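Visitor: structure of the sequence below:
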Amino acid sequence: MDRVKGKVALVTGGAMGMGQAHSELLAAEGAHVFICDREIEKGEAVAQSIAAANGRAEFIRLDVTSESDWDAAIARIKQKAGRLDVLINNAGILVLKPAHETTTEEWDRVFNVNVRGVYFGTRAAVPLMKESGGGSIINISSIYGMVGAPSAGAYIASKGAVRLLTKSCAVDLAPFNIRVNSIHPGVIDTPMTKNLLHSDEATRSAILGPTLLGRPCQPKEVSQAVLFLASNESSFVHGTELLVDGGYVAN
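Guide: Predicted structure coming up:
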């Protein structure tokens, strides 16, 4: 317990799925969590649930593609908590199409959330992290930021961009004691994948692909990796990618 006690964390996409799991676990381990999402009712419900369990959480309405939303979110965190120790760039969307069938609008939408959102978040958070004496930025990429797969061209390109953006930021932010790492989950059982994983067996098998453990990842299993990178236990982990994929990439 208390592995991140006293730390202040911002989680994007925190109202559901992996983001909710990250928020709940960080709060349970002592962090003051700011849940950021466009889904107001769901986000407020998560914050209330954490508070009911004696954790510290607040909801901030945030569209990760909006510079002004980011500026307002960081200003509010500075006002309420006075510092920022952990940024989890978790928000992401998926379009299931090969690149040659993806419309320009779909491509731009994926990159605006998955890449521009990470860029905006990092840029907005760094000044407050510097004031706080350092911090940990955790970017949620994917196994599809490591390997190719069918029918997800824009998503795969965006997650590959997040992987290398992470390394670039790690180089630039090391002098400020700000660690930057990416997590690469495998197939996760979340609202985004439920229609694929819980339809017919053939579809489920195809989606799991070469996952050696033969099952999808549960959101909290990714959150355990988030907790490690958010905590001082990972003080010498910097500029790397952490695979949480049940052996998908190894196979």
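
Visitor: could you use CA atoms for every contact and neighbour count after this?
Guide: Noted.

Visitor: and Gly239, what helix or strand is that in?
Guide: Here Gly239 is covered by no helix or strand, with elements defined by DSSP states H and E.

Visitor: which ones are touching it?
Guide: Applying CA atoms under 8 Å, 6 or more residues apart in numbering to Gly239 gives the contacts 166-167, 169-171, 179-182.

Visitor: those, buried ones only, as a ChimeraX selection?
Guide: In ChimeraX syntax, the buried subset of these is picked out as below (16 or more other CA atoms under 10 Å):
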select :166,167,169,170,179,180,181,182
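
Visitor: next, the second sequence, to be compared with the first:
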Amino acid sequence: MRDADRPFTGRVALVTGAASGIGRAASLAFAAAGAAVLISDVDETGGIAVAAQIETGGGRALFQRADVTEEAAVAALVERIRAEFGTLDYAFNNVGFSWGHGATGLSSDDWSRTVDVCMKAPWLCMKHEVPLMRAGGGGAIVNTSSMAGVAYSPTANIAYSAAKAGVIQMTRYAANAFAADGIRVNCVSPGLTRTAAVEQFLDAEEQRELAAQTQPIGRIVDPSEIADAVMWLCSPGAAMVTGENICVSGGQQAR
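Guide: The predicted structure is shown next:
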């Protein structure tokens, strides 16, 4: 019987982009709920630190470096889960970044890199996660989109916005394709969130001003609040929720 305070005890979760920000918060949340967590990122130092924090707190976590835009790396990541745990219950496909600016201030390489990280990567992850989940009788996948994929965002470029919109439709497609396998697929669209990536582009005052302008609740989102949405989407409480995009954005709507 599972502890009510640790409802994911005996379960296994994979989190990509887990070395910091939203991925780190989700990794800690999965571990706090009792799941064993495989943490993946290209940032080895940060990823190892998150795994160590979980282990120090009495949880179980492993780190594996992977560039999830490369299929061989994704295949190796899922094979590590198979070898270590035998199954996969939850996957949070949480990578994204952009290069270039606006609609014309980016190169073809900027476009390709952005689309690969934001859209190709979660597709590759699902491609390899689904067979392992199917073999275990089902599971839950959450992809990270963005409010830039829902509404116009002046701080996001055209490639990032298009790719994140693509994640939403890809999630809907996958939800229908894998429903018969007992696999639910949803996505979250964070609003302006306090992450290292945001801090590269906006200082603290700019973050406050933009949040006040775009998010009616009037403040920036904390990574833990995205993690809370991910945890709910993976929980039995969301057993009839699939193909949905959950906006965690303080009320920002498509305009």
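
Visitor: what's the TM-score here?
Guide: Here the TM-score for the pair of chains, by TM-score structural alignment, normalised by the length of the first structure, is 0.95; 250 aligned residues with a CA RMSD of 1.5 Å.

Visitor: hmm, back to that, nearest to Val4 of the first structure among the contacts of Gly239 of the first structure?
Guide: Distance to Val4 of the first structure across those (CA to CA) is lowest for Arg179, with 15.2 Å.

Visitor: map that closest one onto the second structure.
Guide: Aligned against the second structure by TM-score structural alignment, Arg179 of the first structure finds its counterpart in Arg184.

Visitor: gap between its match and Met119 of the second structure?
Guide: From Arg184 of the second structure across to Met119 of the second structure, the span is 19 Å (CA to CA, to the nearest Å).

Visitor: repeat that for Gly105 of the second structure.
Guide: 20 Å.

Visitor: cool, and Ala212 of the second structure?
Guide: From Ala212 of the second structure to Met119 of the second structure the distance is 29 Å (CA to CA).

Visitor: tell me which of these two has more neighbours.
Guide: Counted by other CA atoms under 10 Å, Ala212 of the second structure and Met119 do not tie: Met119 has more neighbours, with 25 against 15.

Visitor: now the second structure: which of the contacts of Gly239 of the first structure match?
Guide: Here is what carries over to the second structure from the contacts of Gly239 of the first structure, by both residues aligned by TM-score structural alignment, their matches' CA atoms under 8 Å: 166-167, 169-171, 179-182.

Visitor: which one of those residues is nearest Gln218 of the first structure?
Guide: Taking CA to CA as the measure, Gln218 of the first structure sits nearest to Ser182 out of these, at 18.0 Å.

Visitor: give the helix, strand or coil label for the closest one.
Guide: strand (DSSP: H, G, I helix; E, B strand; the rest coil).

Visitor: same thing with Gly6 of the first structure?
Guide: Under the three-state scheme (three-state DSSP), Gly6 of the first structure adopts coil.

Visitor: that one pairs with which position in the second structure?
Guide: In the second structure, the residue matched to Gly6 of the first structure (TM-score structural alignment) is Gly10.

Visitor: excluding covalently adjacent residues, which one is nearest to its match?
Guide: Ala35 (6.1 Å; CA to CA, 6 or more residues apart in numbering).

Visitor: quick one: Lys167 of the first structure from Ser68 of the first structure, how far?
Guide: Where Ser68 of the first structure is concerned, Lys167 of the first structure sits at a distance of 26 Å (CA to CA).

Visitor: residue contacts, the closest residue to Thr12 of the first structure other than its chain neighbours?
Guide: Spatial nearest neighbour of Thr12 of the first structure, excluding adjacent residues (CA to CA, 6+ apart): Cys36 at 4.8 Å. For Cys36 of the first structure, the contact set (CA under 8 Å, 6+ apart) comprises 10-15, 43, 59-62.

Visitor: any idea which helix or strand carries Cys36 of the first structure?
Guide: Secondary structure assignment for Cys36 of the first structure, by DSSP H and E: strand 32-37.

Visitor: Provide the aligned range in the second structure for that strand.
Guide: Counting by TM-score structural alignment, strand 32-37 of the first structure falls onto residues 36-41 of the second structure.

Visitor: just the strands in the first structure please.
Guide: Assigned by DSSP state E, the first structure shows strands spanning 8-12, 32-37, 56-61, 86-89, 135-140, 178-185, 241-244.

Visitor: for those strands, could you give me JSON lines that also reports distance to Ala21 of the first structure?
Guide: Output for those, formatted as JSON lines (distance: least, CA to CA, whole Å):
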{"stretch": "strand 8-12", "distance to Ala21 of the first structure": "10"}
{"stretch": "strand 32-37", "distance to Ala21 of the first structure": "11"}
{"stretch": "strand 56-61", "distance to Ala21 of the first structure": "13"}
{"stretch": "strand 86-89", "distance to Ala21 of the first structure": "12"}
{"stretch": "strand 135-140", "distance to Ala21 of the first structure": "13"}
{"stretch": "strand 178-185", "distance to Ala21 of the first structure": "14"}
{"stretch": "strand 241-244", "distance to Ala21 of the first structure": "15"}
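
Visitor: which one of those strands lies nearest to Gly19 of the first structure?
Guide: Evaluated over the strands of the first structure, closeness to Gly19 of the first structure peaks at strand 8-12, with 6.5 Å, by CA to CA.

Visitor: mean per-residue distance, that closest one versus the second structure.
Guide: Following superposition, strand 8-12 of the first structure is found to deviate from the second structure by 0.5 Å on average (mean CA distance after the TM-score superposition for the first structure).

Visitor: how far off centre is that strand?
Guide: 10 Å (CA atoms, centre = their mean, to the nearest Å).

Visitor: kindly report the same for stretch 39-55 of the second structure.
Guide: With CA atoms, centre = their mean, you get 15 Å for stretch 39-55 of the second structure.

Visitor: also stretch 185-195 of the first structure?
Guide: 14 Å.

Visitor: cool, stretch 21-38 of the first structure as well?
Guide: 12 Å.

Visitor: measure that stretch end to end?
Guide: Length of stretch 21-38 of the first structure, first residue to last, CA to CA: 17 Å.

Visitor: same question, stretch 186-196 of the second structure
Guide: End-to-end distance of stretch 186-196 of the second structure (CA to CA): 25 Å.

Visitor: next: stretch 145-163 of the second structure.
Guide: By CA to CA, the extent of stretch 145-163 of the second structure from end to end equals 8 Å.
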